[in-house]
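Undergrad: Give me the fold of what follows.
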Amino acid sequence: MERAYVWDRFVRLHHWTLAVLVLFNAFIFDGGGPWHRWVGYAALGLVCARLVWGAIGSRYARFSGFFPTPGRIRAYLARPGVAMRGHNPLGAAMVFAILGLVIALGVTGWLMGTDAYWGEEWLENVHETFSDVLLACVALHVAGVTWVSQKTRINLPRAMLTGYKTRGTHSAPFAHRDTTPGD
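TA: Just a heads-up that it's a prediction; the model follows:
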């Protein structure tokens, strides 16, 4: 049995808090009222904090350690079943997509409340499209985590709760490096 501490407290708290905020705004506070706006601003603030942590945070939280370059993605896809200590390149791409979409939603949501864009239907449509794409990404994220957990036999949701990735005797070995070959 091998145990690796990967996800620090901030990363785990950010992940689960952002998940709750996104789901609340999509399914409970949808409609643009005050709660929807404040939850959206909270999500945007949380993403801004994650951007800072991605520059100065712990080893596996830093964006420089898992940025999804084409070479990393190709190398990862060529070695199916490899277990990464941190994010695999496809998971990293999803991290950036979700963070970018939350920023886009926060900006478009804020713009809809300004005098210049109040009542602009095209902006509301853009905001709703970003929301739909975000929910599709969340669904893909959950499916990807499920698939990788089954493929590697490493319980990734548990790792995001405890901070530790645990590899049993029948699990895929961790990659020898933090990143895939092809960097």
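
Undergrad: drop to CA atoms for contacts and neighbour counts, all remaining ones
TA: OK.

Undergrad: can you map out the helices along this protein?
TA: With DSSP state H as the criterion, the chain has helices at 9-23, 34-56, 70-78, 89-112, 121-152, 156-162.

Undergrad: Mind putting those helices into JSON lines with distance to Ala172?
TA: Putting those into JSON lines (distance: least, CA to CA, whole Å) gives the following:
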{"stretch": "helix 9-23", "distance to Ala172": "23"}
{"stretch": "helix 34-56", "distance to Ala172": "27"}
{"stretch": "helix 70-78", "distance to Ala172": "14"}
{"stretch": "helix 89-112", "distance to Ala172": "17"}
{"stretch": "helix 121-152", "distance to Ala172": "5"}
{"stretch": "helix 156-162", "distance to Ala172": "13"}
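
Undergrad: Quick one, which of the ones you listed gets closest to Gly168.
TA: Evaluated over these, closeness to Gly168 peaks at helix 121-152, with 9.8 Å, by CA to CA.

Undergrad: tell me the angle of that closest one relative to helix 89-112?
TA: Angle, helix 121-152 to helix 89-112, by axes from the mean of the first three to the mean of the last three CA atoms, to 10 degrees: 160 degrees.

Undergrad: For Leu105, give me its contacts.
TA: 40, 127, 130-131 (CA atoms under 8 Å, 6 or more residues apart in numbering).

Undergrad: can you name the two of those that are farthest apart?
TA: Longest span within these, CA to CA: Gly40 and Phe130, 12.8 Å.

Undergrad: which of these two has more neighbours?
TA: A direct count of neighbours by other CA atoms under 10 Å for Gly40 and Phe130 places Gly40 higher, at 26 against 19.

Undergrad: so that one touches Gly106, yeah?
TA: Yes. Using CA atoms under 8 Å, Gly40 is in contact with Gly106, at 6.1 Å.

Undergrad: to compare against the first, here's another:
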Amino acid sequence: MSTHDSQQVIKVWDPLVRVFHWSLALFFTIAYLTEDDFETVHFYMGYAISALILFRLLWGIVGPEYARFTNFVTGKDRVVRYLKSLLTGKAEHYVGHNPAGGMMVVALLLMLALTCFFGMTLLAMDDAGPLAGSFVIYLNEDLVEGLHELCANGTLMLVFIHIAGVIVSSVLHRENLIRAMITGVKKLNAGKVKGDTHV
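TA: So this is what the prediction gives:
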């Protein structure tokens, strides 16, 4: 942590978190756009997303401070309190994910995991993929296909909400969160730093 022009430059996002974030954004975009016409690409993107999810779950346990789930996954009361504080324009400024952002991380990972699971279930019904021969082949194919599409569209909706949240938070706290996820650092006013969790 260093000080420059009355600001503290804080290293927040480690390289693996940043690579995960942008790779996930890219792979989901490709997967969503190739669903109908480029099935092979769609399948491999699904596998790649699944691998990224597994990595993030592990990194959320053993990774550095701001990557760990214990740093940003909070109870619903804290999330609600934070969202209400946004309406007043006086929301606490967190170094890492704020409570709403933490909730979004969990929601996205869960929705993506379900999307991948139902996609692999469809493959298994054609005797392909890692779930081939398992109990999932006895599920209703039309139901599974509908759930796969529902979860994919649900993920897209969460992505739009996530982007809106990033914009709102960037404006309220006068920081560039997109740049922070590229560079890994945040520049905070030195006089406002109150602790490791939020400022």
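
Undergrad: Please identify the deepest-packed of the helices of the first structure.
TA: Across those, the average number of neighbours (mean count of other CA atoms under 10 Å) peaks for helix 89-112, which reaches a mean of 19.

Undergrad: Now that helix on the second structure. Mean distance?
TA: Its aligned residues in the second structure lie a mean 0.6 Å from helix 89-112 of the first structure after superposition (mean CA distance after the TM-score superposition for the first structure).

Undergrad: centre of the chain versus that helix, how much separation?
TA: Helix 89-112 of the first structure has its C-alpha centroid displaced from the chain centroid by 9 Å (CA atoms, centre = their mean, to the nearest Å).

Undergrad: before we move on, back to that, out of the helices of the first structure, which gets nearest to Thr169 of the first structure?
TA: Between Thr169 of the first structure and those, the shortest separation by CA to CA is 11.0 Å, and it involves helix 121-152.

Undergrad: That closest one vs the second structure, mean deviation?
TA: Helix 121-152 of the first structure sits 0.4 Å off on average (mean CA distance after the TM-score superposition for the first structure).

Undergrad: Over which residues of the second structure does that helix lie when aligned?
TA: Using TM-score structural alignment, helix 121-152 of the first structure lines up with residues 142-173 of the second structure.

Undergrad: Quick one: residues contacting the residue mapped onto Leu122 of the second structure from the first structure.
TA: Correspondence of Leu122 of the second structure to the first structure, assessed by TM-score structural alignment: Met112. When contacts are counted by CA under 8 Å, 6+ apart, Met112 of the first structure touches 118-120, 123-124.

Undergrad: Going by distance to His141 of the first structure, which of those residues wins?
TA: Glu124 (25.4 Å).

Undergrad: Leaving out the residues flanking it, which one is nearest to that closest one?
TA: Setting aside the residues directly before and after it, Glu124 of the first structure is nearest to Met112 in space (CA to CA, 6 or more residues apart in numbering), at 7.2 Å.

Undergrad: Need the counterpart of His4 of the second structure in the first structure.
TA: Checking with TM-score structural alignment, His4 of the second structure has no match.

Undergrad: Distance check, His4 of the second structure against Cys151 of the second structure.
TA: Distance, His4 of the second structure to Cys151 of the second structure, using CA to CA, to the nearest Å: 45 Å.

Undergrad: same deal with Gly191 of the second structure?
TA: Computed as CA to CA, the Gly191 of the second structure to Cys151 of the second structure distance reads 44 Å.

Undergrad: Same check on Ala107 of the second structure?
TA: Note on Ala107 of the second structure: its distance to Cys151 of the second structure, by CA to CA, is 11 Å.

Undergrad: Dead centre of the first structure: give me the residue that sits there.
TA: Geometric centre of the first structure, nearest residue: Val95, 3.3 Å, by CA atoms, centre = their mean.

Undergrad: and it, what pairs with it in the second structure?
TA: Under TM-score structural alignment, Val95 of the first structure pairs with Val105 in the second structure.

Undergrad: swap in Leu161 of the first structure?
TA: Aligned by TM-score structural alignment, Leu161 of the first structure pairs with Ile182 of the second structure.

Undergrad: My understanding was that its match contacts Arg18; is that so?
TA: Yes. Applying CA under 8 Å as the test, Ile182 of the second structure and Arg18 come out as touching, 6.5 Å apart.

Undergrad: so who does Arg158 of the first structure touch?
TA: Here Arg158 of the first structure is in contact with 164-165 (CA under 8 Å, 6+ apart).

Undergrad: can we see that at 10 Å?
TA: Arg158 of the first structure makes contact with 164-166, according to CA atoms under 10 Å, 6 or more residues apart in numbering.

Undergrad: Name the nearest of the residues you listed relative to Trp35 of the first structure.
TA: Nearest to Trp35 of the first structure out of the contacts of Arg158 of the first structure is Tyr164 (CA to CA; 34.5 Å).

Undergrad: quick one: that closest one from Gly40 of the first structure, how far?
TA: 30 Å.
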